[in-house]
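1. Next one to model:
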Amino acid sequence: MMMSTIMMMITLIIASMMMLLNMIISKKLIQDREKSSPFECGFDPKSSSRTPFSLKFFLIAVIFLIFDIEIALLLPMIPTMIMSNINQWMLTSITFLLILIMGLYHEWNQGALNWTK
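-> Below is the predicted model of the structure:
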């Protein structure tokens, strides 16, 4: 009991010393405009809120996010193949891949993947 209390006190003292040392060493300027100003997605909050925004860039970002989520859903398919019934796994995998391919075809058909125009 006494040993754990001593260890707790030593840990508390070391943590307090490290926090005090960090406060002494760190350089904080109150007048630093960049750090004290709010950050809103790269836009200056003091300017007009009606600045033009590239819709094409937004669509590319959304499509990238969708493909990123699709990859995250595809990655666990191989390890689950070992633990599940092969026929059920094959049916589920083919259905999932067909849905993804149909979505890709729809995006391609609508021209969402053509961002050069």
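2. all contacts plus neighbour counts: C-alpha atoms, from now on.
-> OK.
3. next one: the helix or strand where Leu65 lies to chain centre, how far?
-> Assigned by DSSP states H and E, Leu65 belongs to helix 55-74. Distance, stretch centre to chain centre, for helix 55-74: 12 Å (CA atoms, centre = their mean, to the nearest Å).
4. To check against the first, give me the structure of this:
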Amino acid sequence: MPDYFHGYTVVGLVAVVGVLFVAFAFLAGRLLRPSVPTPEKLMVYECGVDPVGEGWAHTQVRYYIYAFLYVIFAVDAVFLFPWATVFAADGFGAATLVEMFVFLGFLSVGLLYAWRKGVLTWT
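-> As a prediction, this is how the structure comes out:
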């Protein structure tokens, strides 16, 4: 029975050491940093410019479409590389080929949507 819990003991010990390490780093940072609050230091920082007006800002909807396009291409790349390795294995050829065409169909619908919205034009 003690050999069974040995693995859990090692994992628990590593977790405790990790938590203590992070706690020590935060404590050392708090003790070593200078603390001289001034009105300039307590002011909100906006990329080097003094903030003006309210904190609410409107965002263009087109940026969400750019993010949507990025997700389409990122997921495509993440899925294509493992698919290429499995496709070469014995017994997986037909099934993975059908799965890839279904996946590429979904991507095509997303690209068609972006094209219809005018995102793919450089004007």
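5. Would you mind reporting the TM-score between them?
-> Put the two chains on top of each other and the TM-score (TM-score structural alignment, normalised by the length of the first structure) is 0.52; 95 aligned residues with a CA RMSD of 3.9 Å.
6. Where does the helix holding Leu65 of the first structure end up in the second structure?
-> Counting by TM-score structural alignment, helix 55-74 of the first structure pairs with residues 61-80 of the second structure.
7. Identify the residues contacting that stretch?
-> Stretch 61-80 of the second structure is contacted from outside by 107, 110-111, 114, 119, using CA atoms under 8 Å, 6 or more residues apart in numbering.
8. again, only this time at 10 Å
-> Applying CA atoms under 10 Å, 6 or more residues apart in numbering, the contact partners of stretch 61-80 of the second structure are 100, 103-104, 106-108, 110-111, 113-114, 117-120.
9. thinking again about what came up before, show me which positions of the helix holding Leu65 of the first structure end up buried.
-> The neighbour-count check on helix 55-74 of the first structure (16 or more other CA atoms under 10 Å) flags Ile63 as buried.
10. Tell me the mean distance between it and the second structure once they are aligned.
-> With mean CA distance after the TM-score superposition for the first structure, helix 55-74 of the first structure departs from the second structure by a mean of 2.4 Å once superposed.
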